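In: Dropping the sequence and predicted coords here.
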Amino acid sequence: MILRLGRQLTGRLSGQLSGHAHEPPAPAVPGEPLAEADGVRVQLGGRDVLAGVTLAARAGEVLALVGPNGAGKSTLLAALAADLPADEGVVRVCGHPTTGWSAPELALRRAVLPQSAALSFPFTVAEVVRMGRAPWAGTPYEDDDDRVVAESLAATEVSAFAARSFSALSGGERARVALARVLAQRAPLLLLDEPTAALDLRHQELVLRLCRERAAAGDAVVVVLHDLGLAAAYADRAAVLHDGRVAAEGAPGEVFTEELLSRVYRQRVEVFPHPRTGTPLVTPVREAG
């Protein structure tokens, strides 16, 4: 997927932003829905990829979207981001239908991390991260750019190669730089599609800790994950998607059951508590021998 400089980074902000659009959203009340899908149906290629999904992401929590390939996780994330229109139902961001927000206004309210990022031009790492500050161009908040970019580079552990070309990085390094761009945007709603997919063990943990930090600061974080262990350890709530529907939603300790996961993934699993933390551990049932 090409890094959406036009839509997500709002590079066409100049001359288009009204004074209202420049204003940051008011701080959210803990538990306030910052993204809502209400009966959302999305058709792609003549079939329902989402079939009437209702779900909310709330300020102060991490919501993990899990499920097998083709369950509709990335489609739901794209619908919540207003990058993919719903054929039926309503998507709201910060309490208002996404169709009522302009692109610049949305950029102040939600930041999106796609599954992969590619650039056709030789931008440096620091320049890519600075793109996350585009929504604040021409405002008093532009004065924070240098500080916010430096903090985002440091948080994702990419400061050491800030001057390198983005195209010269490894897949895992690119993933962390793309996350740094999202953090630099300082939006209260973060929508992250498989942010740990290309990362080693250390950086998987780093990314999920950053998600928890943003939630603790009052943001709503929606993250698509394949690793059920990471979802159980870091998410406040998990939505298990299956065939375009939410098969279960709630705390991972409540919804990660052997019966549900075995049915949804079509693979027998065992679920047992971690001996120290009590966090659910999910392992496939394997034949002995």
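Out: That came in fine, so what should we check first?
In: switch to C-alpha atoms for all contacts and neighbour counts from now on
Out: Fine.
In: Apart from its chain neighbours, what residue comes closest to Gly171?
Out: Ala198 (6.1 Å; C-alpha to C-alpha, 6 or more residues apart in numbering).
In: The one you found belongs to a helix?
Out: No - per DSSP: H, G, I helix; E, B strand; the rest coil, Ala198 lies outside any helix segment and is coil.
In: Isn't it up against Ala175?
Out: Yes - using C-alpha atoms under 8 Å, Ala198 is in contact with Ala175, at 7.0 Å.
In: If you count surrounding residues, which of the two has more?
Out: A count of neighbours by other C-alpha atoms under 10 Å puts Ala175 above the other of Ala198 and Ala175, at 23 against 18.
In: from memory the more buried one sits against Asp193, does it?
Out: No - with contact defined as C-alpha under 8 Å, Ala175 does not count as touching Asp193 (10.7 Å).
In: here comes the other one, which I'd like you to weigh against the first:
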Amino acid sequence: MILKIEALNFAYNKERVLKNINLEAEKGKLITLIGPNGSGKSTLLKCINNYLVPNQGIIKIKNKNIKDFTKKELAKIIAYVPQASETKFNLNVFETILMGRKAHSGWKATQKDKDITAKVICEMKLDKIAFKDINNLSGGQQQKVFIARAVAQAAEIILLDEPTNNLDLKHQLEIFEMIENEVSTGKTVIVTMHDLSLVSRFSDRIIMLKDGCIYSDGTGHTLSASNINSVYGVEVSLKEHNGKKIIIPEKIYV
């Protein structure tokens, strides 16, 4: 197991957000965290990234307590892409992706760092915008660049917080194409998502959170109508397409 979480609890002030979280993650899997707003998805990613320190519990990376890593050591193992937000730095695409190499070389990029950045740009089909200002790109293009930065970081675990939020269908599929490529190379990718149909199509494993607890953990059975009703308070219809589920919201569950 590359990641193991044991009895994790986290609270903002006195409000408990995560309650006794236990999970393990294998290499080469796309794991999706789902649940309504406020269920603890983003908080869990931040704990895994050591951005937030749990009140109780242990997080182990490759059987080593996360507290025992230096920031630089951890950055070589975990890459984190937060929810899409406005950029506030004046860099072009190449420079932005090159930032992912800091964990390996510090502030002064080597020729190897530049070569790896150029390779990532070509592999992710960003060469046509490589020297455009990041602030002048669309939301979908920016998100692809931020994921490319995480790929250039060469981390074994990639954490993505709502990577397709507010993106059109084409950009959503492009993002998942990038994610699937990373998973195919043995990376462990953990994402948070709201679109349950996309979750069903692409996930190897689905973890459903409710009120800070793991409500269900598995594959297709997690997205049952009864689970969705209980967790989201919405009545849904389920359709099958190529062995995957399409979730159709019908009405608020009473």
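Out: Arrived safely, thanks for sending. Everything numeric here is computed off the predicted structure, so don't read it as measured data.
In: What would you report as the TM-score here?
Out: Their TM-score after superposition, calculated using TM-score structural alignment, normalised by the length of the second structure, is reported as 0.92; 250 aligned residues with a C-alpha RMSD of 1.8 Å.
In: on that earlier part again, could you check how far the residue nearest to Gly171 of the first structure is from Ala51 of the first structure?
Out: 30 Å (C-alpha to C-alpha, to the nearest Å).
In: what comes up buried for the helix ranked longest in the second structure?
Out: The longest helix of the second structure (DSSP state H) is helix 169-184. Residues of helix 169-184 of the second structure classed as buried by neighbour count (16 or more other C-alpha atoms under 10 Å): 171-172, 174-176, 178-180, 182-183.
In: And stretch 183-197 of the second structure, by the same measure?
Out: Under the neighbour-count criterion of 16+ other C-alpha under 10 Å, stretch 183-197 of the second structure has 183, 187-194, 196-197 buried.
In: what does stretch 59-67 of the first structure give?
Out: Neighbour counts over stretch 59-67 of the first structure (16+ other C-alpha under 10 Å) mark 59-67 as buried.
In: If you drop the residues flanking it in sequence, what lies closest to the corresponding residue of the second structure for Leu55 of the first structure?
Out: With TM-score structural alignment as the criterion, the equivalent of Leu55 of the first structure in the second structure is Leu23. Using C-alpha to C-alpha, 6+ apart and skipping the chain neighbours, the partner closest in space to Leu23 of the second structure is Ile5 (5.2 Å).
In: hang on, isn't Gly39 of the first structure packed against Val90?
Out: Yes - if you go by C-alpha under 8 Å, Gly39 of the first structure and Val90 touch, sitting 6.8 Å apart.
In: More neighbours: which of these two?
Out: The residue with more neighbours, out of Gly39 of the first structure and Val90, is Val90; 21 against 16, by other C-alpha under 10 Å.
In: what helix or strand is that one on?
Out: According to DSSP states H and E, Val90 of the first structure maps onto strand 88-93.
In: quick one: the alignment partner in the first structure of Asn92 of the second structure and Val246 of the first structure, what's the gap?
Out: Alignment note: Asn92 of the second structure maps to Thr124 in the first structure; criterion TM-score structural alignment. Taking C-alpha to C-alpha as the measure, Thr124 of the first structure falls 40 Å from Val246 of the first structure.
In: thinking again about what came up before, show me what the strand holding Val90 of the first structure is packed up against.
Out: Where contact means 3 or more C-alpha pairs under 8 Å, 6 or more residues apart in numbering; DSSP states H and E, strand 88-93 of the first structure is packed against strand 33-44, helix 73-80.
In: TSV for these, including distance to Arg110 of the first structure?
Out: Shown next, in TSV, are those (distance: least, C-alpha to C-alpha, whole Å):
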stretch	distance to Arg110 of the first structure
strand 33-44	9
helix 73-80	9
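In: Please identify which of these is closest to Asp145 of the first structure.
Out: strand 33-44 (24.5 Å; C-alpha to C-alpha).
In: Number of residues surrounding the residue nearest to Leu23 of the second structure?
Out: Neighbour tally, Ile5 of the second structure, other C-alpha under 10 Å: 18.
In: Show me what it aligns to in the first structure.
Out: Aligned counterpart of Ile5 of the second structure in the first structure: Ala37 (TM-score structural alignment).
In: Then His221 of the second structure?
Out: Checking TM-score structural alignment: His221 of the second structure goes with Glu254.
In: cool, Val120 of the second structure as well?
Out: Under the alignment (TM-score structural alignment), Val120 of the second structure maps onto Ser152 of the first structure.
In: and the most centrally placed residue in the first structure, what element?
Out: Residue closest to the average C-alpha location in the first structure (C-alpha atoms, centre = their mean): Leu192, at 1.8 Å. Using DSSP H and E, Leu192 of the first structure sits within strand 189-193.
In: so how much does that strand differ from the second structure once superposed?
Out: On superposition with the second structure, the mean distance recorded for strand 189-193 of the first structure (mean C-alpha distance after the TM-score superposition for the first structure) is 0.6 Å.
In: which residue numbers in the second structure go with that strand?
Out: Under the criterion TM-score structural alignment, strand 189-193 of the first structure matches residues 157-161.
In: Stretch 89-98 of the first structure now?
Out: The aligned range for stretch 89-98 of the first structure is 57-66, by TM-score structural alignment.
In: For that stretch, buried residues please.
Out: Using 16+ other C-alpha under 10 Å as the test for burial, stretch 57-66 of the second structure gives 57-61, 66.
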